[in-house]
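Chemist: Below: sequence and its predicted model.
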Amino acid sequence: MTARTINSWHGRLVTMTGAVLLGLAVLLVGLAALAAELPVLTGRVVDNADIIDAATEEALTQKLADFETKGSDQIVVATVPSLGGEEIEPYANRLFNFWQLGQAGKNNGVLLLVARNDRTMRIEVGYGLEGALTNSHATRIIENDMAPAFRVGDFSGGLSKAVDDIIKVLEDSHGA
């Protein structure tokens, strides 16, 4: 092989590597754009999907504030119109971390999330409460409280019952 041939191969390799890196960058930017935008934390109830009536929202806000004052665990209820094509588990995890729910060092927050148009819901639990509010508890709350109420259009009732049950599970685990 001559020096000219080597230089030609080297030039092609550099061009191909640049094209691959550019393609990866475009792909990563595209994937980031696919991730749904996270709402702003405006209170203990963030009803961006507008599915909770005003009286229930007020009652939930007070109940959650009282619960947080009695202990230190924090529960936030959030509704969004859509996840924008993202799965609920990573979205809920991103939102939980973005909002920094629970106390620093205790990781004792709970996010109750509903995506109205996607017809999906999730209870995201901080590591500090995973022993108290297990996946099994969360599944039962969703299946027994939220899903039946949501099927008949009672979003406020389903969310209220779910919050009551989350609080009960956490209080029972703390010996309250």
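Modeler: Perfect, I can see it now. Numbering: from 1, shown residues only.

Chemist: okay, CA-based contacts and neighbour counts for the rest of this
Modeler: OK.

Chemist: Double-check that V77 belongs to a strand.
Modeler: Yes. If the criterion is DSSP: H, G, I helix; E, B strand; the rest coil, then V77 is within a strand.

Chemist: this is the other structure I want to compare:
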Amino acid sequence: MSDLDLSNLDDSNDSHWTAEGEPALAAVQSIVGRKVDREAVRATRRLRGKAQARNSAAAKQAINHQLEIGKAELAVAEQRARLSAIRVKVKAARAAYAEAVMAWQKVAAPLPPDEAYREHLRRTAEHAKSGNVARPIAPVYRSRLDEVMAGATRKSHDVTGSTRPRARGLIR
């Protein structure tokens, strides 16, 4: 803000203003009593029709804080009421969605396991026929032991190939 006091400019006097609505430099210089540049005048932010009283009691309006707090509380209460109405709508929409899902589940019951397996085999055959199946990749082993371990029997966890029953403990 500038230190220039332009409150004495008359909005009805055309010689005090430019065509853009800014104060005329000649009028400002006559009021202030010294030479002033355009930037200093613009820094005051004074425009025609928008008088700004500086440091006056009229510029500072008394604020009724209780009234402002009351308005804010009313606005909050309105927003809460709006939010609760939206929550009711969401709850109703979720209930309708749940009912629709339950109705769909009754109509489209899951297949029994044997039919589901047949459907899986049919789809697998379709994929194989269309060539949509990846070719298996031959494993690459880092050592002979890895190769032996990969081919080990799964009957027991014994890697030697022994299938004898394992002792479970001393007490049976």
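Modeler: Structure's in. What do you need? The shown structure was predicted, so the numbers you read here are calculated from the model rather than taken from an experiment.

Chemist: Once they're superposed, tell me the TM-score.
Modeler: Here the TM-score for the pair of chains, by TM-score structural alignment, normalised by the length of structure 2, is 0.27; 69 aligned residues with a CA RMSD of 4.5 Å.

Chemist: so where does R80 of structure 2 fall, helix or strand?
Modeler: helix 65-107 (DSSP states H and E).

Chemist: what about the helices in structure 1?
Modeler: With helices called from DSSP state H, structure 1 shows them at 3-34, 54-70, 88-99, 135-141, 147-151, 155-173.

Chemist: now for the helix holding R80 of structure 2, which elements pack on it?
Modeler: In this structure, helix 65-107 of structure 2 makes packing contacts with no helix or strand, judged by 3 or more CA pairs under 8 Å, 6 or more residues apart in numbering; DSSP states H and E.

Chemist: Can you name the next helix or strand after that helix?
Modeler: Following helix 65-107 of structure 2 in sequence, per DSSP H and E, is helix 113-130.

Chemist: Give the next helix or strand downstream of that following helix.
Modeler: Sequence order places helix 144-150 as the next helix or strand after helix 113-130 of structure 2, per DSSP H and E.

Chemist: returning to that earlier point: pick the most buried one from the helices of structure 1.
Modeler: Most buried of these by mean neighbour count (mean count of other CA atoms under 10 Å) is helix 155-173; its value is a mean of 19.

Chemist: Now tabulate the helices of structure 1 in TSV and tack on distance to V125 of structure 1.
Modeler: Below are the helices of structure 1 laid out as TSV (distance: least, CA to CA, whole Å):
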stretch	distance to V125 of structure 1
helix 3-34	24
helix 54-70	15
helix 88-99	8
helix 135-141	9
helix 147-151	19
helix 155-173	11
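
Chemist: out of those helices, which comes closest to M121 of structure 1?
Modeler: Nearest of these to M121 of structure 1, taken as CA to CA: helix 88-99 at 7.3 Å.
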